[in-house]
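Novice: sequence? don't have it. structure:
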């Protein structure tokens, strides 16, 4: 029982860190989320109409914004999960879980007769999922938004569920804009996907809090997404 409790224990430094955030921090987090929703929608519409993908610059912009806010508010980038303490454990955990998922994907894909994607695609996509997708979502959501929500919602369970709902909602505007459908239609067609997004948020949140580090969730997240494109056919 003690081992089980220890496994799911949140790092003490994380609890101490989020306790210092106040209302202004929480409001800033909501502001970042609102801006993200708006820009994602217009980026999706722009892709649908102009055939130009803006995901890379938009995601890099929000990483930079969260770093800027953390620095100017004197929280520092450590508050986003970039810490040396327990970094090695965090990296190894993220790699182990991510590689396990990739291996499972590989076995399933090969069993269905799929073949390995071109080498260039594999390499480029790895860095894309690592730096543009996983790092952005972990820094912005687990590192910045969720931790600052404690300034508004002091209850741990409530804050976590609220952040999970926001994480699900964050994935809607871009896809909705790119598909050219309304909110209700998109939601009706993607209910199962929303459930998985909610669950993955909980997993990534646990990994972040376990070591108070962004490395484990980022690596697992990147490898998980990357595993989906390793095989084609």
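Specialist: Noted; the coordinates are in hand. Not measured: the values here are computed from a predicted model.
Novice: Every contact and neighbour count from this point should use C-alpha atoms.
Specialist: Noted.
Novice: Please name every helix or strand in contact with the longest helix along the chain.
Specialist: In the chain, with assignment by DSSP state H, the single longest helix is helix 23-50. On a contact count with 3 or more Cα pairs under 8 Å, 6 or more residues apart in numbering; DSSP states H and E, helix 23-50 meets helix 55-72, helix 146-148, helix 156-170, helix 172-179.
Novice: can you put these in a markdown table and add mean neighbour count and distance to residue 14?
Specialist: As requested, these are exported to a markdown table (neighbours: other Cα atoms under 10 Å; distance: least, Cα to Cα, whole Å):
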| stretch | mean neighbour count | distance to residue 14 |
| --- | --- | --- |
| helix 55-72 | 16 | 15 |
| helix 146-148 | 27 | 9 |
| helix 156-170 | 17 | 12 |
| helix 172-179 | 20 | 29 |
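Novice: and the comparison structure, right after this:
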């Protein structure tokens, strides 16, 4: 990562935290619906079991690939979502227990759009969008939206609320962010990196996970971190 990229990342992180704090002052945010679990320990153990499954899946998946792209990431995200969908169906739990509650959906959309626009300004992509996007650029954005909706539903939708209910808000938030970072390890290692060489990536992913978790905690919806992350990642990579 270049010095300029690091400066942009720091500016984006500070900006996102500041905006979320300001949005959090709204009475609507204070009145958002919180997910409650009758047996939090059991829910936390299901989250850990699901993570073990998708981590093993990621190790196997990336070990089989000679290279990776957005299509590969989308396939893995879809496969990784399946165990958690199965948990919800078999245990007859509603979608709101995975961050998709109707009561918080409009709030999540508001958070997500505001943060997405912030990311576009930071990466100076407003002019690019107004000037017209190519088919490839639009396709890339759609891929990122699909990937992030799936991955955020897993980590910030299913895992974080359950880990927080079991271990406490702060420990659950931090543990979920750490699990999100560890889940990326097979991808980085498959590209030829060593554990030591990917430590900076691990640290950045941990910070990203904490920021995304903070957005979810404030908005009460998985839509907010998913929209923000998709647009931010797309904007940072847009040629």
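Specialist: That came through, no problem. The structure displayed is predicted, hence computed values, not measured ones.
Novice: quick one: the longest helix of structure 1 to structure 2 mean distance?
Specialist: Following superposition, helix 23-50 of structure 1 is found to deviate from structure 2 by 1.9 Å on average (mean Cα distance after the TM-score superposition for structure 1).
Novice: the inter-axis angle of that helix versus helix 172-179?
Specialist: Helix 23-50 of structure 1 and helix 172-179 are oriented at 10 degrees to each other (axes from the mean of the first three to the mean of the last three Cα atoms, to 10 degrees).
Novice: Measure how far helix 23-50 of structure 1 is from the centre of its chain, please.
Specialist: Relative to its chain's centre, helix 23-50 of structure 1 lies at 15 Å (Cα atoms, centre = their mean, to the nearest Å).
Novice: Check which residues of it are buried.
Specialist: By neighbour count on 16 or more other Cα atoms under 10 Å, the buried set for helix 23-50 of structure 1 is 25-30, 32-33, 36-37, 39-48.
Novice: relative to helix 55-72, how tilted is it?
Specialist: Here helix 23-50 of structure 1 runs at an angle of 170 degrees relative to helix 55-72 (the same axes, to 10 degrees).
Novice: Which residue comes closest to the equivalent of residue 172 of structure 1 over in structure 2 once chain neighbours are left out?
Specialist: Residue correspondence to structure 2 (TM-score structural alignment): residue 172 of structure 1 is matched to residue 185. Residue nearest to residue 185 of structure 2 in three dimensions, not counting chain neighbours: residue 202, with 7.4 Å by Cα to Cα, 6 or more residues apart in numbering.
Novice: what about the one you found, which helix or strand?
Specialist: helix 199-219 (DSSP states H and E).
Novice: mind putting the helices and strands packed on helix 23-50 of structure 1 in TSV, distance to residue 227 of structure 1 included?
Specialist: Listed next are these as TSV, based on distance: least, Cα to Cα, whole Å:
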stretch	distance to residue 227 of structure 1
helix 55-72	20
helix 146-148	27
helix 156-170	21
helix 172-179	21
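Novice: Identify whichever of the ones you listed lies nearest to residue 118 of structure 1.
Specialist: helix 55-72 (21.8 Å; Cα to Cα).
Novice: In structure 2, what stretch matches the closest one?
Specialist: Going by TM-score structural alignment: helix 55-72 of structure 1 matches residues 73-90.
Novice: contact partners of that stretch?
Specialist: With Cα atoms under 8 Å, 6 or more residues apart in numbering as the test, stretch 73-90 of structure 2 has contacts from 50, 53-54, 57-58, 61, 94-95, 143, 146-147, 150-151, 153-154, 158.
Novice: returning to what we had before: ok, the match of residue 172 of structure 1 touching residue 205?
Specialist: No. Using Cα atoms under 8 Å, residue 185 of structure 2 is not in contact with residue 205, being 9.9 Å away.
Novice: residues near residue 233 of structure 2, how many?
Specialist: For residue 233 of structure 2, the tally of surrounding residues (other Cα atoms under 10 Å) stands at 16.
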